[in-house]
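Student: coords below, sequence missing:
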């Protein structure tokens, strides 16, 4: 027997109110013979087994009750569909009424995708749900239209990026309660801000995942991933577990969209279409819900078939090589000709469209037929900063003139821009990799982190690797905080004012025509220099820039000059770090 079809507000698993002060508990444990529900007061209740491998019981239990499951007489475990884990991944689960919160902005329908300017942030380094809420007015003033929260699924300890989560339904308790998360989203909507969530459906973290004890078939040992055996999406029960999770975030918490992490690691990959269809079937007419992929495979057909957009790592990788000259790690795939790679991104969407990369792996599909809004571009994000050994930002790696030109390029194409927390005011604090594991996992993570960089020239010797910050030290987490108050002080305030001007220009001159935008190609002018063009309805946008080391002849004026960095409208030559953005009134 297969699980029933997914419906918003009716999850198959977990503890859900059943009316009249009662709660229905359901667990999928196909390997188990007996499942007992153990309440915090010591009472135990045997669940009924069903042919689909699920166990359930309905009891006179109210929201706030703490419970765990005892399976086949072993130690008690939390509910894998727990809505709240106030004592962490090993503690009791708590019954939550998902509909108890009173929404102040219940009429919110979201915003169209063309208006999106994403601001990615880590909730923990911003002070939890309440801390992020306090930042909302300043983010609006900067021109941000959407905040994207790094993963919130409950993880071990009190500090983590979120990608080590093991309880996907439980909003991270270190940041606040489920209602405090809803209050944050509610307040954001009141400010006109969309809220996105980074959802991890491709793996579980290394500590606190008890599924192997009673649902071994949840995983496919024949499909290894960097995180262990792949989640087995061939099973309907597994599919339903994640579909219900997505519906929970979108309907109960009212997130405006999801960013799906590393979907190339989802096996079989066709689950993505099942998930997309289930989500959009649940969305009422008039509501905007956006689904964004992180997909190393560059599957253009996923975007053509209905996914809103994809994070375009090719944009970042090519741009970073141009700006810094770095060629190690994944930058090796762009070091042969970063200018040509970036030109292809601007003119066609992806740099890799079926070509072999530096490892000999072919990836990607032709993407030039897609509208530019299918691509989310960024000069930095959590990965591209935090996966560096010392978490250094572009602001500490390149000249201020180059940084501004790079951010202006990110902001003023018809692609959808994303900025990492602190970026709008030129923050210089690192964003480091941090965790909070107990022994012996803490040592394994620390040494694994250092070994990861052993093949980099700067960390070839042991002494250099020892300088890499220990992920488990509280100081590593503290060093990763970027205080938004800096956006109102000194150089930060001046940078923030400049950034807000870019956002205002984008909303006024680009956004109204983005639904009709299409790519017109890009040409390499010289090493590091490119001119790219897009149709915006009956107008043409042209962006030209030079990240090379020498002056180059400037392309002819192309209409009204919208913005310039280190250049003027009359310049006949473009110097290093020069950028100009033109808008023609009519296509020639």
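Tutor: In hand now; what should we look at? Bear in mind the structure is a predicted one, so any value in this text is a computation, not a measurement.
Student: rest of the way, CA atoms for contacts and neighbours
Tutor: Fine.
Student: next helix or strand past the longest strand seen in the chain?
Tutor: Across the chain, the longest stretch assigned as strand under DSSP state E is strand 517-526. Sequence-wise, the next helix or strand downstream of strand 517-526 (DSSP states H and E) is strand 529-536.
Student: Counting by contacts, list what the longest strand of the chain packs against.
Tutor: Strand 517-526 sits against helix 338-348, strand 529-536, with contacts defined as 3 or more CA pairs under 8 Å, 6 or more residues apart in numbering; DSSP states H and E.
Student: another one to put next to it:
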């Protein structure tokens, strides 16, 4: 792939530099320790130059107004996002598994993780054998695009092409992708194309027209995707991760904040062309629940509807967006298991307008279901996980439903052992003004919740910028080895083995045979798999047993022993789940 932006190594130690800088009278290339060189102006406000700059050269651009800025398409940084950009050579890395083709999407089991909490790219590599043995097929990295400071969730990135300096070098990220492939794991990357973070974004100085001047979204200026260079900047970024780093897919954050749907369709088409012959997955986060994007352009969407239903059933919480699911959570969950979305055009009380479109025609693999995500844990004031909020047996029942149903399941790091470590919202901004604004904004956000009406209670919300907030969020290996947590991990491993051996080869053509609520606290759902087998899953999320018809076939899994045997006489036991499989 030939990129339009950035520093691209050429022959004999030369590098081509190219920048879109409309409205500037001149652009200079500054190389550390060398005299500046002028870039030549091309048509359409582009500037370019081929100059001596081998890999490792530190450089930046000096604009006509005298401001020196990093390359917005920098592929590595020295000195954080305001420092020097670094020339890199993607061809220098020697791939050990160049023939890896990826995992067929319907067979995927996704594991979402934060690289920084693992200690960087090398820390993730160290955990790959365990994750592969557990039964995970696909890692999903939270965003790694460089951000200001040492700590961040990743959604404040400002240099989309530069892997975060604090996690390791670009080649160490390539080594992570390569090692994942060596363990038979696909690996996806979360990317953010709807906004930039609040510190270190220089596009406003380089090209003010990069943004709409009269529009904003919840995170800042709205990006103008009607301009070809803007579209290419992000689409080429997607291709960059898929080709130069060989990621097996991308998860596009909050695409409902991207006003131009043609951009998404163009991105998908160009990604398919660039990766022909490989299994890649393009996944959306989309509050609009737009089923049309899942018909041909994208493999799947995070289905928050399923998470919200399960959370209400397990915890009884009804504030904020949970209010949309609190009236009939079991019936809503049944609809999601059978048809995809809960909201398919109905009005959302939380949003105040209609949401979603018809989705029953889509395959189960178009939906990624989860019990937790970084959002749903980290956006809680205290970062509590579901294991801290719900009955342990209820969590096991939900895990069975999640990991045995044909939709693509996703675990958030620590889910597999029912971790009780918090996952908090954290940042590492270096300016006190921004750190204060984030801390106070966080506390103000929770003032609308009944449990935080008391100002003294709000003061106890962890400071996102404090190093201890980050450290408190690290997964704890010692916790995982405790007997009750080790038992959950063994249970999850058994479910994933059953999924791989009995279900995975036949999930691509799975179709729903319907689902219904069990009383108002449980659900029973059934699917026909591609080989004609019938899969039935029933789960109950309250103390009292409920009447439930057993599924045809043999028991595939139980959340605790004896549930299926007692079904006829006692009903489905409280906080329990069973799966049956009838072979064709």
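Tutor: That came in fine, so what should we check first? Please read all numbers here as calculations on a predicted model, not as lab measurements.
Student: Report the inter-axis angle for the longest strand of structure 1 versus strand 529-536.
Tutor: Here the directions of strand 517-526 of structure 1 and strand 529-536 differ by 170 degrees (axes from the mean of the first three to the mean of the last three CA atoms, to 10 degrees).
Student: residue in structure 2 matching residue 429 of structure 1?
Tutor: Aligned by TM-score structural alignment, residue 429 of structure 1 pairs with residue 421 of structure 2.
Student: hmm, I was thinking of residue 251 of structure 1
Tutor: That one, residue 251 of structure 1, aligns with residue 243 by TM-score structural alignment.
Student: Now name the helix or strand holding the residue nearest the centre of structure 1.
Tutor: By CA atoms, centre = their mean, structure 1 has its centre lying nearest to residue 198, at 4.0 Å. Using DSSP H and E, residue 198 of structure 1 sits within strand 194-199.
Student: Could you tell me where that strand falls in structure 2?
Tutor: Counting by TM-score structural alignment, strand 194-199 of structure 1 corresponds to 186-191 in structure 2.
Student: all strands for the stretch 51-200 of structure 2, in order.
Tutor: Under the criterion DSSP state E, counting those that start in this stretch, the stretch 51-200 of structure 2 contains strands at 58-63, 68-69, 77-78, 84-86, 110-113, 138-141, 145-147, 157-163, 186-191.
Student: mean per-residue distance, the second one to structure 1?
Tutor: So the one you mean is strand 68-69 of structure 2. The superposed strand 68-69 of structure 2 is, by mean CA distance after the TM-score superposition for structure 1, a mean 0.8 Å from where its aligned residues fall in structure 1.
Student: what range in structure 1 matches that strand?
Tutor: Mapped onto structure 1 using TM-score structural alignment, strand 68-69 of structure 2 covers residues 76-77.
Student: just the fourth one next, same as before
Tutor: Correspondence between strand 84-86 of structure 2 and structure 1 is established over residues 92-94, with TM-score structural alignment as the criterion.
Student: Let me see the residues that make contact with the helix or strand where residue 259 of structure 1 lies.
Tutor: In the assignment (DSSP H and E), residue 259 of structure 1 maps to strand 257-260. Contacts with strand 257-260 of structure 1, where a contact means CA atoms under 8 Å, 6 or more residues apart in numbering, come from 195-201, 246, 250, 289-294.
Student: Tally up the residues packed near residue 40 of structure 1, please.
Tutor: Neighbourhood size, residue 40 of structure 1 [other CA atoms under 10 Å]: 14.
Student: ditto for residue 50 of structure 2
Tutor: Residue 50 of structure 2 has 16 nearby residues by other CA under 10 Å.
Student: Alignment lookup: it to structure 1.
Tutor: Counting by TM-score structural alignment, residue 50 of structure 2 corresponds to residue 58 in structure 1.
Student: same check, this time on residue 491 of structure 2
Tutor: Using TM-score structural alignment, the equivalent of residue 491 of structure 2 in structure 1 is residue 498.
Student: got it, and residue 523 of structure 2?
Tutor: Under the alignment defined by TM-score structural alignment, residue 523 of structure 2 corresponds to residue 530 in structure 1.
Student: Could I get the contacting residues of the closest residue in space to that match that isn't next to it in sequence?
Tutor: The shortest distance from residue 530 of structure 1 to any non-neighbouring residue, by CA to CA, 6 or more residues apart in numbering, is to residue 524 (4.6 Å). Residue 524 of structure 1 is in contact with 339, 340, 343, 530, 531, counting by CA under 8 Å, 6+ apart.
Student: hang on, residue 110 of structure 1 packs against residue 290?
Tutor: No: using CA atoms under 8 Å, residue 110 of structure 1 is not in contact with residue 290; the gap is 9.5 Å.
Student: And for the match of residue 523 of structure 2, the neighbour number?
Tutor: 23.
Student: Correct me if wrong: it contacts residue 548.
Tutor: No: taking contacts as CA under 8 Å, residue 530 of structure 1 lies outside contact range of residue 548: 9.9 Å.
Student: Map residue 346 of structure 2 onto structure 1.
Tutor: Superposed on structure 1 with TM-score structural alignment, residue 346 of structure 2 falls opposite residue 355.
Student: Next one: that match relative to residue 363 of structure 1, how far apart?
Tutor: Relative to residue 363 of structure 1, residue 355 of structure 1 is positioned 6 Å away (CA to CA, to the nearest Å).
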